[in-house]
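Participant: here is a sequence with its predicted model. Questions after.
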Amino acid sequence: MTERQIRLFGDPVLRSATDPVRDPGDARVRALVDDLIDTVTPPGRAGLAANQIGVGLRAFSVNIDGDISYVLNPVLEVAGEPELVDEGCLSVPGFYFPRMRYPWARVTGIDVDGAEVVLEGEGLMAQALQHECGHLDGQLYIEGLEPETKREAMRAIRQADWFSR
């Protein structure tokens, strides 16, 4: 169990769709889940996808108001009228940009024992579920920004101290 280094914008692993977890009980998958939980636990972190720590598997953890959970092979459902919310990302540190998200979301998947997991909610939970599933599909949240906001975001990101040129 280790808090892992988070991959930053520009790392190709963040643009790659992840593969399904085929053997949830495998020791490597269990270690991945432990690392996802350890890495999402610090305050201010709402969610973390496996590819954000360099692992190309469909798994993520969430930390909503101190309630930490995880899911393997999530399938996303959304409902409601999309609304504009401010959003940030551990892989794009220090920035928050407005983007559209559905007000309710649910993911269904499995845990390391193969049992069904259902995570659902409104507000930050809905936002985190959509955000993390986007990561697993190889998409960063900035892809969903309005064009002018995205141009401004890209300018700001390129000037960030952490951005590798």
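Facilitator: Looks like it came in fine. Numbers count the residues shown, from 1 in each chain.

Participant: when you work out contacts or count neighbours from here on, use the C-alpha atoms and nothing else.
Facilitator: Fine.

Participant: give me the nearest residue to the residue nearest the centre of the chain, chain neighbours excluded.
Facilitator: Note on the chain: the residue nearest the mean C-alpha position is Glu132, at 2.6 Å, using CA atoms, centre = their mean. Excluding the flanking residues, the one nearest Glu132 by CA to CA, 6 or more residues apart in numbering is Ala49, at 5.6 Å.

Participant: and here's the other structure:
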Amino acid sequence: MAIYPIRKIGDPVLRTKAKEVKEITNKTRKLIDSMFETMYDAPGIGLAAPQIGISKRIIVIDLDDNPIALINPVIVEKQGSQVGEEGCLSIPGERALVERYQFVKVRGLDINGREIEIESEDLLARALQHEIDHLDGILFIDKIYKE
């Protein structure tokens, strides 16, 4: 495993749509392990592969010792609305209010290539939306809440 440098705002990889993962290999699993290690070291609660310069559709999240790794995640259901403060490891020192869906159902692959669905609300829903946005080149500052 390795701790990667986190790419900062201004790096073009953060504004590029990440590529779908076609095959899950041991290299993919090692990358996910390194993403967790990088996220914990930062410290953060979520990380997307583009944030470490790798244009692949992979995210990791850990809230309260419940690690989640998703490959090719997509939001398949969403409802409600919540406004909350967000920050980002790629934009150090900046925080802002962002409106997100209150509930999301996300479908993706686990590290063994099995399809999984995660139903989430509140902070986990926010984190999933934030990290999936990274895969599409969207940063939280693009979604600052305006009353």
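Facilitator: Perfect, thanks for sending it. Quantities reported herein were computed from a predicted structural model and do not represent experimental measurements.

Participant: hang on, the earlier thing: the residue nearest to Glu132 of the first structure touches Ser61, doesn't it?
Facilitator: Yes: Ala49 of the first structure is in contact with Ser61 according to CA atoms under 8 Å; the separation is 6.6 Å.

Participant: shared neighbours, those two?
Facilitator: In terms of CA atoms under 8 Å, 6 or more residues apart in numbering, Ala49 of the first structure and Ser61 are both contacted by the residues Leu36.

Participant: buried ones in stretch 42-57 of the second structure?
Facilitator: 44-57 (16 or more other CA atoms under 10 Å).

Participant: which secondary structure elements does the lengthiest strand in the second structure contact?
Facilitator: Taking DSSP state E as the criterion, the second structure has its longest strand at strand 67-79. Secondary-structure packing of strand 67-79 of the second structure (3 or more CA pairs under 8 Å, 6 or more residues apart in numbering; DSSP states H and E): strand 58-62, strand 103-109.

Participant: which residues of the second structure fall in strands?
Facilitator: Counting by DSSP E, the strands of the second structure are 46-48, 58-62, 67-79, 82-88, 91-100, 103-109, 115-121.

Participant: nearest to Asp11 of the second structure, out of these?
Facilitator: Asp11 of the second structure lies closest to strand 91-100 among those, at 10.9 Å (CA to CA).

Participant: quick one: distance of the closest one to the chain centre.
Facilitator: Distance of strand 91-100 of the second structure from its chain centroid, counting by CA atoms, centre = their mean, to the nearest Å, is 14 Å.

Participant: which residues of the second structure does stretch 81-96 of the first structure align to?
Facilitator: Counting by TM-score structural alignment, stretch 81-96 of the first structure falls onto residues 80-95 of the second structure.

Participant: so what's the nearest residue to Ile144 of the second structure once chain neighbours are set aside up against?
Facilitator: The spatial neighbour of Ile144 of the second structure that comes closest, neighbours along the chain excluded (CA to CA, 6+ apart), is Val98 at 4.9 Å. Contact analysis of Val98 of the second structure by CA under 8 Å, 6+ apart lists Val83, Gly84, Glu85, Glu86, Phe140, Lys143, Ile144, Tyr145.
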